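Q: Sequence and predicted structure below; questions after.
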Amino acid sequence: MNDNTLAQLHSARERFGGGEQLPDVLTPNLLPEPVARSWARSRDAGVVPWQAPEYELLIGTRSVRETPDDRRLYSCIVDEIEQLWDAFGGDDWTIFCVNPKGTVIHARRSAGCGDQLILPIVAGRRILESHIGTTAPSCALHDGTEATVTGGQHYLNEFERVSCLAVPLFGLHGEVVGALDITGTGQRDFAQMKEQFRIAALAAEQRLFGTLRGCHLLRVQHDPRWLATPLAGVLAVEEDGQLRAVSRMARRILSLPHDASVSRLTLRDLFDEAPPALLARVLRPQQGPQRISRADGSRLWVHYARAPLNRSTARRMTTDLEVGRGEGEPKHFGGAPRGAQRIGASLEEQMFVAIQDAMRDHNGNVAAVARQLQISRTTVYARLRQLHEIGMPAREAEDGASSLPGDKR
């Protein structure tokens, strides 16, 4: 943003904060419509451009991730933030996720960060227009679209040296459940970064579908090469073929309204040209994807991704992941941590919990986990892969970089 543009925006912001209308010279290129609407919401909330930013801090709560929705959002986005940080992080930048209320669920920044506008962005703070004016997360949450706010496009004068990019995160029924953002004061190519953030958001949304219990998960795509990537759509299907939820990518692929209910739709409604035997087959594990023709002449590949999970198993695993072992709690002698030795737990449950605990104990060192549990590293990776697919990742593998074997993103 050059000096002349910055001066125009600064002057318009001062007059707008004083009660005047936005001047006509501010084209959408200078001030995009979603940002202009955010300016208006900020002013209506009583914010003036010349005030100091005030990040609201939640008070009186036991945890910044107290609700099940916040814990679920955290488990689905934390790995994506780490991968984005490896690519785009820096001393004057932070990458974080907020929930629909603007509360920061998880934030990643450098230990060397000393910028007073970046330091307050930590888990538990709120990014609200009523406190700090216009930001990319506030625009993304309000409009449900990607947002970039740079320099003088911010409503507060102090943010003129800040740039931020945010993409919305969508839930099981097309609703906005959060936003993924990068904010900083250095130089970044937002046009190039935007695609990476889009893919990260889609990957997190797929993981969110993995937390559903008692239903089949199917992946759909026109091109089978994309079935194992975040570009695949996800269908959650009941045993009788009724749809429980459809991801936003699947809605695009199937030409379904982005926010319409799918509770009355079935697989037969989506694939009305398919033989009944083929529709029955897609709800059973297959070695490869099934090709299905649609009434409009298009064809889709459908891959069976996951069978319905045992509810008690999923509940025990989720509880262990969210609570974890308390500080100083002793391990169980004999290899597996004490958390895996629950009365009535199946061998499968014990293995999942043991691997989760061991990954925490050894900071993601797969070789050490394999030695402790006396299993092969291949088995550890396979179990970690299963945990990722159901949206409950353990600590990242130290010798697996930021992805697991077979991850084709």
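A: Everything's here; your move. Since this is a predicted model, take the numbers as computed values, not measurements.
Q: contacts and neighbour counts: CA atoms only from here.
A: Fine.
Q: Pretty sure A204 is one of the things C76 touches, is it not?
A: Yes. Using Cα atoms under 8 Å, C76 is in contact with A204, at 5.0 Å.
Q: thought Y74 was touching T103?
A: No. Using Cα under 8 Å as the test, Y74 is too far from T103 to be in contact (11.8 Å).
Q: Of these two, give the one with the bigger neighbour count.
A: Between Y74 and T103, T103 has the larger neighbour count (other Cα atoms under 10 Å), namely 24 against 21.
Q: before we go on, here's another structure to hold up against the first:
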Amino acid sequence: MQHLSGMDRARSALERGERFPAGLLPELVAESWQRCRDIGLDPNATPREEVLPFAQVRRKREETEGLRRLALAEMQLLYSQIAGSNFMIALGDASGMVLDTISDPVFAESAAGRAIIPGSRWDERNRGTNALGLAAMAGQPVAIYGREHYFASHAHLSCMAAPIVDSHGRVLGLLDASCANEARQQHTHVLVRMAAAQIENGLIFQECPESFILAFHPRGEYLDTLSAGLLAISRDGVVAALNRPGIALLAGLPAAAGSHFQDLFDGDFGRTIDTLLNGGVAAIRDQAGSAVLMVCRQIGQRRPRLLSATTVPVRGVSQAGARTPDFICEDEGLRQAIADLPEAVAMQMPIHLTGETGTGKELMARHIHEVSGREGAFVAVNCGAIAEQLFVAELFGHERGAFTNARHEGSAGLARAAHKGTLFLDEVADIPLAAQTALLRFLDSMEVRAVGGQHSHKIDVQIVSATNRDLRELVAARAFRSDLFYRLAALTIALPPLAVRTDFALVAQHLVQKLAPGTAITDAAIALLRRRAWPGNIRELRSALQKALIRGKGGFIDEAALDDASQERASATACPACRQNPLASRRCSEIRAIFAATEGNISATARQLGLSRTTVYKHVAEERPLREEGRP
């Protein structure tokens, strides 16, 4: 008989209704499995996917506004730490209902990602053994890996959750990171626990603006870490709040709100505060006789203030990471289009960029300059902004007095300014026909002669051109020289419209970080944005996000921060039954988008989304005619 692993034996016992062999499962998991079995859950059945109405989600968000603001900032930081791991970070309330998510786009589009949405409940009765529900029940950090989940359909996931508690030990919310089991990362559990601790510290700063906040620890090097105790105390020495490390460090003492400083520490409160306010470190003993070092982290304010997670003591871990690229390029078509760039610039091939306005042509041109490794400057020329009679002089320079209104001292020209660098000819379709001949001659010889000059100068430049117009049509209309077109377009890169890019979520996240570093944008907000048409492409999206940052005064962007018009446009893509519920419209719009992409094929849509054909039909029933696979 083939030897079975411990997990195989445990799963076999679960599915047969037998007693679980001792020692095969963590105690919390075994107890959870038994509770699930006792209420009659079938481990091979489909979990009950209960999603509460959006009104309840909104109400719970309002009730936990301070927690949510701090949590979303921490979720964004956690996202940056484990980005690229096929994961989702979720904030839940104390019962295990999801309030917000921030995801890796790959995970967000998976079946699991579509199940972990605002309003979804993850208690044991609905979802069986899972980290979010178990952490809510046990009040402690929990990791559930793969087949430790009760339902077999969750076996491909690894989930890590930690409760967020207040100074009274009450669970206020839950932080969860879920990832594909094959991408399982043990260290993620540690990061989730650290993020929860940082939120707890942030809540003390946020809720005690009029208190002194003191950090203490037996070792000075730990005063700036999450291991330090935090003590919020009034000007009279009365304790307002303590964090969990502080309670642990003062074990055996009355470490709770309402006690007095001198109930905890063997020292005069007034003299200690005087030392701390002078910027010193107080060496003091607690009432149990243990020596600690203490510093002041906040001098009490007279008025409440809103704090972000970044105002509390920094973590005892490096947050340095790889430098953020200047643009996102994870769309497969775009990646293939630029795959040959290194070879092209090595051969000094002219590169032509096409795409609608706002698709990032100049950003791509600057990237080409970086790829080339050229030591010279990147010189951009807006060909449509130069008067026809001055175009050649601006590009190739002119001698003193060469023509009326010429610069008194003459000009070397933009082409010579780009020597050893890159010359970017933007809006190249607007080059006057008369000037096209001079440009073609330059491209053939790489020599420039200033207007009114006698001598030519050999230069070395990488040529990049761009336009949002179809040069082939202009050639056919004899508005653009065919020989110049072929010279410029040795390699053509077409930048896709934003609306069809598969990396839309990454683009949105990247723009938010460029506009307001550290600001979170939720998956629900991205889902609403994704459904817009975006005729202005990335430029328009940037403007929309700037507006959302102004509206979203909490330091994050969610559905409420988006303008009403965008929400109306988003809901318009859903079926009539889902239009009034932003949560339901997210899935509905996705189903209808895939349905349209498969040309009305219900079976293909169901396969692609992992749904039943009945579910798909419910959302597209009014879309006629419908087409089944194999039928015309």
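A: Happy to help now that I have it. Values in this document were obtained by computation on a predicted structure and should not be read as measured data.
Q: what's the TM-score here?
A: After superposition, the two chains reach a TM-score (TM-score structural alignment, normalised by the length of the first structure) of 0.69; 317 aligned residues with a Cα RMSD of 3.1 Å.
Q: Which helix or which strand is home to A228 of the first structure?
A: Counting by DSSP states H and E, A228 of the first structure is held by no secondary-structure element, helix or strand.
Q: Trace it over to the second structure, please.
A: Under the alignment by TM-score structural alignment, A228 of the first structure pairs with D224 in the second structure.
Q: Read off where the helix or strand where L72 of the second structure lies ends up in the first structure.
A: Using DSSP H and E, L72 of the second structure sits in helix 65-82. Aligning helix 65-82 of the second structure against the first structure (TM-score structural alignment) gives residues 71-88.
Q: ok, average deviation of that stretch from the second structure?
A: Here stretch 71-88 of the first structure, set against the second structure after superposition, deviates by a mean of 1.8 Å using mean Cα distance after the TM-score superposition for the first structure.
Q: can you tell me how far the residue sitting nearest the centre point of the second structure sits from D523 of the second structure?
A: Central residue of the second structure (Cα atoms, centre = their mean): Q509, 4.3 Å from the mean position. In this view, Q509 of the second structure and D523 of the second structure are 10 Å apart by Cα to Cα, to the nearest Å.
Q: Against which helices or strands is the helix holding L72 of the second structure packed?
A: Helix 65-82 of the second structure sits against strand 87-93, strand 98-103, helix 186-207, strand 520-521, strand 556-557, with contacts defined as 3 or more Cα pairs under 8 Å, 6 or more residues apart in numbering; DSSP states H and E.
Q: Make sure T492 of the second structure is indeed in a helix.
A: No. Using DSSP: H, G, I helix; E, B strand; the rest coil, the secondary structure at T492 of the second structure is strand, not a helix.
Q: That one maps to what in the first structure?
A: In the first structure, T492 of the second structure lands on no residue (TM-score structural alignment).
Q: In space, what's closest to T492 of the second structure - neighbours in sequence excluded?
A: H352 (4.7 Å; Cα to Cα, 6 or more residues apart in numbering).
Q: do V78 of the first structure as well
A: H106 (7.1 Å).
Q: Mind telling me what that neighbour corresponds to in the second structure?
A: Matched by TM-score structural alignment, H106 of the first structure corresponds to D100 in the second structure.
Q: ok, now which ones touch that match?
A: The contact partners of D100 of the second structure, taken as Cα atoms under 8 Å, 6 or more residues apart in numbering, are 90-92, 117-118, 522-524.
Q: mind redoing it with 10 Å?
A: Neighbouring residues of D100 of the second structure by Cα atoms under 10 Å, 6 or more residues apart in numbering: 57, 61, 68, 71-72, 75, 89-93, 116-119, 521-525, 558.
Q: Just the buried ones from those, in PyMOL syntax?
A: To isolate the buried members of the contacts of D100 of the second structure in PyMOL, using 16 or more other Cα atoms under 10 Å:
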select buried, resi 57+61+68+71+72+75+89+90+91+92+93+116+117+118+119+521+522+523+524+525+558
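Q: Roughly how far does the nearest residue to P393 of the first structure once chain neighbours are set aside sit from E322 of the first structure?
A: Counting by Cα to Cα, 6+ apart, P393 of the first structure lies nearest to L387, which is 5.2 Å off, once chain neighbours are set aside. From L387 of the first structure across to E322 of the first structure, the span is 14 Å (Cα to Cα).
Q: Comparing the two, which shows the higher neighbour count?
A: Between L387 of the first structure and E322, L387 has the larger neighbour count (other Cα under 10 Å), namely 19 against 14.
Q: Quick check: that one is in a strand.
A: No. Assessed with three-state DSSP, L387 of the first structure is helix; it does not lie in a strand.
Q: So it sits against G210, correct?
A: Yes. With contacts counted by Cα atoms under 10 Å, L387 of the first structure reaches G210, the gap being 9.2 Å.
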